[in-house]
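# predicted model and sequence follow; I will ask about them next.
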Amino acid sequence: MSIYVGNLSYEVTREDLTEIFAEYGSVKRVQLPVDRETGRMRGFGFVEMSSDAEEDAAIEALDGAEWMGRDMRVNKAKPREESGSGGGGRSGGGRGGRSGGFSQRY
């Protein structure tokens, strides 16, 4: 299982998250997703710790805590849902190929 950490500063680094979560146990992995188009951090991340007890302690202590000027949201990460059912996803609609107002001429 992993921990979802939301409402993060866009300046936060993996090292920052590792340091703050290490106060509650051994940090196995930190992920900070970035926006594909801008390369900028998306304002949330995921932390995996060595045990459920360590994760629970970190969640209890850090959820709602003010850090780097923001109130963090910290809770158990929910499993990623499979796309393709229902009418969302990437099929249909969209920009229609290369059109959409962007020109490749320079």
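Looks like it came in fine.
# contacts and neighbour counts: CA atoms only from here.
OK.
# could I get the contacting residues of Gln31?
By Cα atoms under 8 Å, 6 or more residues apart in numbering, the residues touching Gln31 are Arg14, Gly45, Phe46, Val47.
# check Arg40 too.
Listed by Cα under 8 Å, 6+ apart, the contact partners of Arg40 are Tyr10, Val34.
# C-terminal to the longest helix along the chain, what's the next element?
In the chain, with assignment by DSSP state H, the single longest helix is helix 52-62. Downstream of helix 52-62, the first helix or strand assigned by DSSP states H and E is strand 66-67.
# can you list the residues that contact that next one?
For strand 66-67, contacts defined as Cα under 8 Å, 6+ apart pick out Met72.
# off-centre distance for it?
16 Å (Cα atoms, centre = their mean, to the nearest Å).
# one step back: pull out the buried residues from the longest helix of the chain.
For helix 52-62, the neighbour count (16 or more other Cα atoms under 10 Å) marks Glu54, Glu55, Ala58, Ile59, Leu62 as buried.
# here's the one I want to compare it with:
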Amino acid sequence: MSIYVGNLSYEVTQDDLTQTFAEYGSVKRVQLPTDRETGRLRGFAFVEMGTDAEETAAIEALDGAEWMGRDLKVNKAKPREERGSSGGGGGGGWSNQNRGSRY
């Protein structure tokens, strides 16, 4: 399992996250997704820790904490939903693709 870290500064680096989460245990991996079109950071990350206890300690310590001028949202990452290859539509829910285009 991994940790979702949201509301990140767009200036954050993998090293920044690694150093911060290393205070709570061993950091196995940090993933900072970028926008496919612009290459800009998307404002969230995923962090994998060495053990469940380390993940729990990091979540409890960092969720809601101010870091780099923002209040972090830190929780267990949810499994990625499988997306069909039909090109979208039909689901009725909002996806990342249509945020900001409400009409």
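That came through fine. On a predicted model such as this, the values are computed, not experimentally measured, just so you know.
# what's the TM between chain one and chain two?
Superposed pair, TM-score by TM-score structural alignment, normalised by the length of structure 2: 0.82. Supporting alignment: 89 aligned residues with a Cα RMSD of 1.5 Å.
# what segments of structure 2 are helices?
So, for structure 2 - with DSSP H - the helices run 14-22, 52-62.
# including distance to Gln31 of structure 2, could these go into a markdown table?
A markdown table is the format used below for the helices of structure 2 (distance: least, Cα to Cα, whole Å):
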| stretch | distance to Gln31 of structure 2 |
| --- | --- |
| helix 14-22 | 7 |
| helix 52-62 | 15 |
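# closest one to Lys76 of structure 2 among those?
Ranking the helices of structure 2 by their distance to Lys76 of structure 2 (criterion: Cα to Cα) puts helix 52-62 first, at 7.7 Å.
# what's that closest one in contact with?
Residues from elsewhere that reach helix 52-62 of structure 2 (Cα under 8 Å, 6+ apart): 2-3, 21, 24-26, 48-49, 72-76.
# repeat that for 10 Å
Helix 52-62 of structure 2 is contacted from outside by 1-5, 20-27, 47-49, 51, 65, 71-76, using Cα atoms under 10 Å, 6 or more residues apart in numbering.
# can you turn the buried part of the residues you listed into a PyMOL selection?
Entered in PyMOL, the line below selects the buried ones among the contacts of helix 52-62 of structure 2, by 16+ other Cα under 10 Å:
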select buried, resi 2+3+4+5+21+24+25+26+27+47+48+49+71+72+73+74+75+76
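# what's near enough to touch the residue nearest to Leu17 of structure 2 when sequence neighbours are not counted?
Nearest residue to Leu17 of structure 2 in three dimensions, chain neighbours excluded: Val30, at 7.3 Å (Cα to Cα, 6 or more residues apart in numbering). When contacts are counted by Cα under 10 Å, 6+ apart, Val30 of structure 2 is found next to 2-3, 13-15, 17-18, 21, 45-49.
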